[in-house]
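Participant: Could you look at this predicted model? Sequence included:
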Amino acid sequence: MTTENPPIERTRQPSARAEEFSMCFTSTPRGARLARRLASHRLDAWGFPYESEVNETVTLVVAELAANAVTHGRVPGRDFRLALVLSAARDLVRVEVTDTRDDRPPSDASRPPADLEAETGRGLWLVSQLASRVCVVPRGDGGPGKTVRAELTL
């Protein structure tokens, strides 16, 4: 007797609980790129297709925060952590990027950069424009470093 398993189908049904994703990445440009790609993949799995506005916006926020972690928060030999949380009501995504450097707090993100045409210096301002809330908090596990948290209302 053989048993046939039905094919696994992706369901786009809302979950009754919050969804979470968390992973550590090397503090390199390659690690930042992988964080961005996995965030986009996770959002797709949660029901926000790759080319949707939600997926593209959250992925952009992850890209900016991960790039800052590897550029400004890098400590050789230490990873950064990305965490994504989708609320149970599916109306809020929280992005957290934790690095291990606490001696370089981010600048005030609410002010626009002095030169909007510059190739650098706009990342946190862009995140502050896309997110409903941005804050910097100490690492939650007591280690050295900080967590930059951005909440996006969907």
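Facilitator: Noted; the coordinates are in hand.
Participant: drop to CA atoms for contacts and neighbour counts, all remaining ones
Facilitator: OK.
Participant: The residue minimising distance to the centre of the chain and His72, how far apart?
Facilitator: Geometric centre of the chain, nearest residue: Val62, 3.4 Å, by Cα atoms, centre = their mean. Separation of Val62 from His72 (Cα to Cα, to the nearest Å): 15 Å.
Participant: Could you do Arg101 as well?
Facilitator: Distance, Arg101 to His72, by Cα to Cα: 8 Å.
Participant: More neighbours: those two, which one.
Facilitator: A count of neighbours by other Cα atoms under 10 Å puts Arg101 above the other of Arg101 and His72, at 20 against 14.
Participant: Could you measure from the more buried one over to Gly145?
Facilitator: Taking Cα to Cα, one finds Arg101 at 4 Å from Gly145.
Participant: circling back to that earlier point, state whether the residue nearest to the centre of the chain is indeed within a helix.
Facilitator: Yes - assessed by DSSP: H, G, I helix; E, B strand; the rest coil, Val62 belongs to a helix.
Participant: Now do the contacts for it.
Facilitator: 35-36, 39, 95, 97 (Cα atoms under 8 Å, 6 or more residues apart in numbering).
Participant: Can you show me the strands along the chain?
Facilitator: Along the chain, the segments classed as strands by DSSP state E run 19-25, 80-86, 92-99, 133-138, 146-153.
Participant: and the comparison structure, right after this:
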Amino acid sequence: MQFTSTPRGARLARRLVSHRLNDWGHPYTSPANETLTLIAAELTANAVRHAPVPGRDFHLRVTRTAPDTYCIEVTDTRTERLPAPAPAPSSAHPDAESGRGLLLVSALADTWGCTPRANAPGKTIWATYTVAP
């Protein structure tokens, strides 16, 4: 789905992920739903905060790649702002409200990465997560 590059767009994207996972059999308060929703929240927040281009939206895709494995993909149109392959420990103040998003994604997801957007400017940040049986 496509969302506006605004805090409201990020919030709606996060809610969509939670609803979709609930529909796929992972209730709202389950660890799988909460973990994948948090991963989506961090990736969409980064798209809104660090990669907005006026008039251009971000895209979110949630897929089930295997019976218990899910992939969250967030695509934006900003090519020059790429994340570090392995985020360094945050130098943010312990009370800071930002600066730890990719550290959380790295800690929660099985794998994550960044790929160039096909046939258009931008990039896709993706993360996979396998639900424990």
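Facilitator: Nice, I can see it. Everything numeric in this text was worked out from a predicted model, so none of it was measured.
Participant: Got a TM-score for the two of them?
Facilitator: Here the TM-score for the pair of chains, by TM-score structural alignment, normalised by the length of structure 2, is 0.93; 130 aligned residues with a Cα RMSD of 1.2 Å.
Participant: What's the separation between the residue nearest to the centre of structure 1 and Arg111 of structure 1?
Facilitator: Val62 of structure 1 is 20 Å from Arg111 of structure 1, by Cα to Cα.
Participant: Aligned to Thr4 of structure 2, what sits in structure 1?
Facilitator: By TM-score structural alignment, Thr4 of structure 2 lines up with Thr26 in structure 1.
Participant: Name all residues that make contact with that match.
Facilitator: 32, 78-80.
Participant: Please pick the buried ones from the residues you listed.
Facilitator: 32, 79-80 (16 or more other Cα atoms under 10 Å).
Participant: Now for the alignment partner in structure 2 of Thr71 of structure 1, how many residues are close by?
Facilitator: Here Thr71 of structure 1 is matched to Arg49 in structure 2, going by TM-score structural alignment. Per other Cα under 10 Å, the neighbour tally for Arg49 of structure 2 reads 13.
Participant: got a list of what the alignment partner in structure 1 of Gly113 of structure 2 touches?
Facilitator: Using TM-score structural alignment, the partner of Gly113 of structure 2 in structure 1 is Cys135. Going by Cα under 8 Å, 6+ apart, Cys135 of structure 1 touches 148-150.
Participant: CSV for the residues you listed, including distance to Asp44 of structure 1 and neighbour count?
Facilitator: Converted to CSV, the contacts of Cys135 of structure 1 look like this (distance: Cα to Cα, whole Å; neighbours: other Cα atoms under 10 Å):
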residue, distance to Asp44 of structure 1, neighbour count
Val148, 23, 23
Arg149, 21, 19
Ala150, 19, 25
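Participant: Can you tell me which of the residues you listed is nearest Leu43 of structure 1?
Facilitator: Ala150 (15.6 Å; Cα to Cα).
Participant: Need the nearest residue in space to the closest one, chain neighbours excluded.
Facilitator: Val134 (4.4 Å; Cα to Cα, 6 or more residues apart in numbering).
Participant: you'd agree that neighbour is up against Leu152?
Facilitator: No - in this structure Val134 of structure 1 lies outside contact range of Leu152 using Cα atoms under 8 Å: 9.1 Å.
Participant: ranges for the helices of structure 2?
Facilitator: Counting by DSSP state H, one finds helices in structure 2 at the ranges 7-23, 31-50, 101-108.
Participant: The match of Thr4 of structure 2 and Asp115 of structure 1, how far apart?
Facilitator: Relative to Asp115 of structure 1, and taking Cα to Cα, Thr26 of structure 1 is found at 31 Å.
Participant: Alignment lookup: Ser107 of structure 1 to structure 2.
Facilitator: Aligned partner of Ser107 of structure 1 by TM-score structural alignment: Ala84.
Participant: That should have said Glu51 of structure 1, apologies.
Facilitator: Checking with TM-score structural alignment, Glu51 of structure 1 has Thr29 as its match.
Participant: How many neighbouring residues does that match have?
Facilitator: Neighbours of Thr29 of structure 2 (other Cα under 10 Å): 11.
Participant: cool, and the one 5 residues further on?
Facilitator: By the measure other Cα under 10 Å, the count of residues near Glu34 of structure 2 is 17.
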